[in-house]
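> got a structure for you, letters missing:
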């Protein structure tokens, strides 16, 4: 991204070894001095974040993520209770909604509220055009059967809570669960299988994940101990020939079960399998891809075991198979069309010309075009996009001994060969006759670069891999939900239904104006990693143009003090023509892909038509735990957008960058007073802040009149960026 002035404090540290401006290569163990530097940086980040977000309700999450409890500090501050800085004047037209006590035959007054959001909208839409409107929602969870759509006729509308309780707009359906037993047994004991090897325990030591039961005389005694312990989900016993754990019995207690082969044959293991089933057919279920139990996203049946929210390449165990035996070669595609615009150009730069490929290998994207679709794209070892068509896995993996009745339900998640992001592939089948292969024909669209090979991988949504407490599987044909319980059985759960919960949509010629969404929780949106993705410009990112909340063709939209909880894909999308949007004081957590996506469109090199987000203010937001599924994602990504103010935000915990400018379109951006840390946790060759500028674009942003490739100047100033992973 050209024409940037940077005045920012960067800390680049590895295990707190690198200090601002001074890179010290420590090859020995971390000293007390190094730990002190780490704590000092963490305290600095905490102090800055506390000043930026003093009233953030979940401020403690910043403290916890910085691990300040290890720094002998008692400087923990709770959020300061302050009144909202935004006043809500009574609107000229108001409608009140109470889903429990209201009636749609009522007029929608505070004393006689309506029951549904749809009825409230119809009342407010009957008001004269140009008047302010307010929809007051009584505290409750609103399970929407379809996306809540606001258009130009809803201009001037504010949606806010009424009564003080939390308002949740849910993209899911609530299911009542009546369970029956399906299976409750110990698997046959296997010799030469070690169920605790991944923990690397000291002999006789216990951890939260595994309990050292003691020395016993037989494998049967160890098995009985596991059966009697309700929390135990498997055991490993070592006979007297073991050099490390002779006659020791270990009980696995964390629900994980990823055993490895023990060539010595001294280990004996078995796993406890408990599965219950609920028939949902009388509740008209959809084919949901996420299930929420007790407000948390549960884990789809998978191999190896792991929770995508809490495990990854930054944890041990990772929840991934370390590698495939080999990757099946990419499909052969006919060459696509190549477009090169030689004039205007940036003569003398590394990326002087606009170029794009259409069709061919990039026909998998929507639209079917990409900077990486040409024969010789420039930048970072560039090559034409392609992805593998399958993988062969080792016969030493435990799944090699199991038959899958319907492998086509499965989804493979894998990292890019160079760890530049991640992919998902929809399985076509599994072949065990000649070798152990998984094959696919769709996927790999979740990052732009492609490669012949993947890296670490796991597979989910396979019924036979339902073997750990907390996992679930939905049979789409019979509508039966299978679940491995971990404690008390839930009586209800939420299955995802909608990808988009709220859509605010007009057009450039007829925009929706002056919409405000205040203090609303958006939850339970569906996963989107197998939906359409596109390559918007010359960066490495692809984007899905969808989110829990989508704003398009709009002016002066404000999203403030909202909670975006566990969106399956992106949290918030500003798409194409958007002017003066304000995203302020929100929290985004457990995000499937990106938290905030701001993306526009151009006519090839020409961006003078204004069909892009401009003048966006992203202020004082807390974003964390992003990239549950996507790995080429971040807290904030901008592509084909300009004149953004990104100020006073706190972003942490993600697999790739915290902030990504996918191109240098237009310029005029300000990145100021932000705190970022714990990024690039699962990927490589990246930074807490990242930008590219491979494609030139014509805009009038620089002086407001002249179409030019030269951007307006952007500023990055007074931020604290901590690069404490890769």
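It's in. Just so it is clear, the structure is predicted and the values come from calculations on it, not from any experiment.

> CA only for contacts and neighbour counts going forward, please
Noted.

> same for the helix or strand encompassing residue 439, what does it pack against?
Assessed by DSSP states H and E, residue 439 sits inside strand 437-443. Here strand 437-443 touches strand 390-392, strand 422-431, going by 3 or more C-alpha pairs under 8 Å, 6 or more residues apart in numbering; DSSP states H and E.

> out of those, which gets nearest to residue 690?
For the helices and strands packed on strand 437-443, proximity to residue 690 was assessed by C-alpha to C-alpha; strand 422-431 is nearest, at 17.1 Å.

> take this one as well and set it beside the first:
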């Protein structure tokens, strides 16, 4: 009997233990609570960090409910592997009964305002605080700046060429601590500088400019300054004097300074998941919260992302490093100074879903692995590892990178408010990331960006991406680079490498990247832009509404069954053996190739709008089975570009795909999302032929298109573009196809007339020419024949 009773007690204890493990424990937090409380609904904690500490010691599934209100953090909430509740249980931090819960990186200010002068008020700040941004009643105000903020301005909310002129600087008594923000000279992003003072000549002394991985200084035309006291001259501007701790503010008419809520951010991160591959943070979810007001990080944006145009600040309002099966769900992230969400190094099976992400200083969601996981890494555009020293093992060296994560059903807009070189989703040194059913718009550069091929496997599908490349150039709604370990800036060397060692181009992008069933529109570039060396892509069933599809040099790209409205296919400087396929696509005008001598594995069975465009393709030896004819869409005004029954497109294998499944899917986000502008379909017209002349045995023309600018890397549409060079000619001694002639005989060359005049005026048989080749200037001496 005692034995039976003992066995019963053991089984009962195990039963109770199993109940305890499976049971859910709940804790409550309220801004009105107290951290000495028990964390019950009646007696909640006051801080999230206290609840997390208690949850760490609690076995089984834990839910921390946050009651309505604002939680001001003076340091991030940090999760480590010790917070992981177990393999099959979870920790959730979420709002209680859908109450409005705000987690802020700011501190609330309690100020006593007095009149200063000229509409400006002043208040003493009692504590030493960081003043990087100022929010009044939840709305971001502007640091005192020149020129004044103008939401209709093309770049940065207003720029001026005289922003740092001597005349302007002479007005500033003590500009140290101010900032200069400028566009990259080629419009490839932005650069930022801290003003450290003035020199004895009255010029500013600056520190910075490292925010772009193609450093060329700053634009002389598109720049502005901020945090300058003398520029405080309009409503909604402010300035903080660090020495006197006085805040100056120019309030708008009608604002009650006594009741207005003033806040200033003090931290850059709100939630951090900090683990490692060996000890990951697991099974933690943050859900239903509003995350807001973090510090700007543009001066910390220093780390180069291999040979892409990007540098990065490795951080965000929500930061994941060493996480598994962790997620951010149904949150609102807005008014953040830097990146919203950042996945750094090792992360697996993590998700960002159902989130509204807007008014962000930098990027919405970034995945960036460890450069030490890359074989033979290079970081500068012109840097490379010699072939005899190249690590030729495919794939990564370690597992310290994000993989198998998902970005699903998120609405992202008004991004890159501070940093132009940003994106809705940025992918670098990661693998097999799924980006699905997101709506991304109103961004200064790409909606989705792939920085390099390492290590492929991404699926980018059912996204709605538009109003992109709004404050930059030479880019697309989707953009990629493929400057992997095989790549060189010198195209002739690169051609030779791919011709003799084709498989080197696939050492990093070991899995294909799939772009399918998306709707994209770029009014300032390409809808889909595969730049420098991008390889191993499958691009299918995409609706491109304005910019078409561009493929620069690369290998193994399959482009099939896409629709390009009011645009076409843009192949640029292809390899002879690129192995590309372009089939079953609909274009709205003839192809626009730049220096393409060989057309890949197969270009055929496509649909052109007219016989002239088709004939032009067939004259190049391609599109033997392609067709042309008027295309009847089901309802183009409503965005339904499926083809009606009987269309000639079906005869060459084109297949209709769904037109009602792009973008976010949750009703809440659908109701908030802006609608993509649907273009009117233009009837194809025969394009005017550019004038081409012979120049010393080279065929040259005016550089006058976005395609030519992109193919050469020019900063603007100027100069004379070299189309072809005849072997054995005088030009062959100093020119190559794809060169741009910028100067001849010390005369600036902007067009063919300039070049002809310069050539005719040369005295003697020797002169100098300035060229733009492989995206940099060089000088050549030219031996001329006597006239």
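Great, that's in hand. Just so we're clear, the structure is a prediction, and the values are computed from it rather than from any experiment.

> next SSE downstream of the strand holding residue 439 of structure 1?
Sequence-wise, the next helix or strand downstream of strand 437-443 of structure 1 (DSSP H and E) is strand 454-460.

> give me the contact list for that next one.
With contact meaning C-alpha atoms under 8 Å, 6 or more residues apart in numbering, strand 454-460 of structure 1 is reached by 300-304, 319-324, 327, 388, 410-419.

> need the three-state assignment for residue 668 of structure 2.
Three-state call for residue 668 of structure 2 (DSSP: H, G, I helix; E, B strand; the rest coil): helix.

> how close does it sit to residue 280 of structure 2?
33 Å (C-alpha to C-alpha, to the nearest Å).

> the two: who's more crowded?
residue 280 (23 against 14; other C-alpha atoms under 10 Å).

> what does the more buried one correspond to in structure 1?
In structure 1, residue 280 of structure 2 lines up with residue 511, judged by TM-score structural alignment.

> ok, residue 532 of structure 1 touching residue 544?
Yes: contact status for residue 532 of structure 1 versus residue 544: in contact at 6.1 Å, counting by C-alpha atoms under 8 Å.

> more crowded one of these two?
Higher neighbour count among residue 532 of structure 1 and residue 544: residue 544, with 23 against 18, using other C-alpha under 10 Å.

> my read: the more buried one touches residue 530, true?
No: with contacts counted by C-alpha under 8 Å, residue 544 of structure 1 stays clear of residue 530, the gap being 9.7 Å.

> what sits against residue 135 of structure 2?
Taking C-alpha under 8 Å, 6+ apart as the criterion, residue 135 of structure 2 is in contact with 141, 261, 262, 263, 264.

> also residue 465 of structure 2?
Contacts of residue 465 of structure 2 by C-alpha under 8 Å, 6+ apart are 439, 440, 441, 447, 477, 518, 519, 520, 521.

> in structure 1, what range does the host helix or strand of it match?
Following DSSP H and E, one finds residue 465 of structure 2 within strand 464-466. Residues 675-677 of structure 1 are where strand 464-466 of structure 2 aligns, taking TM-score structural alignment as the criterion.

> and the counterpart of residue 418 of structure 2 in structure 1, helix, strand or coil?
Aligning on TM-score structural alignment places residue 418 of structure 2 opposite residue 629 in structure 1. With three-state DSSP as the basis, residue 629 of structure 1 sits in coil.

> so how far is residue 655 of structure 1 from residue 629 of structure 1?
Distance of residue 629 of structure 1 to residue 655 of structure 1, given as C-alpha to C-alpha: 10 Å.

> comparing those two, which shows the higher neighbour count?
Using other C-alpha under 10 Å as the criterion, residue 629 of structure 1 and residue 655 rank with residue 655 on top: 31 against 25.

> structure 2: which residue goes with that one?
Structural correspondence for residue 655 of structure 1 with respect to structure 2 (TM-score structural alignment): residue 444.
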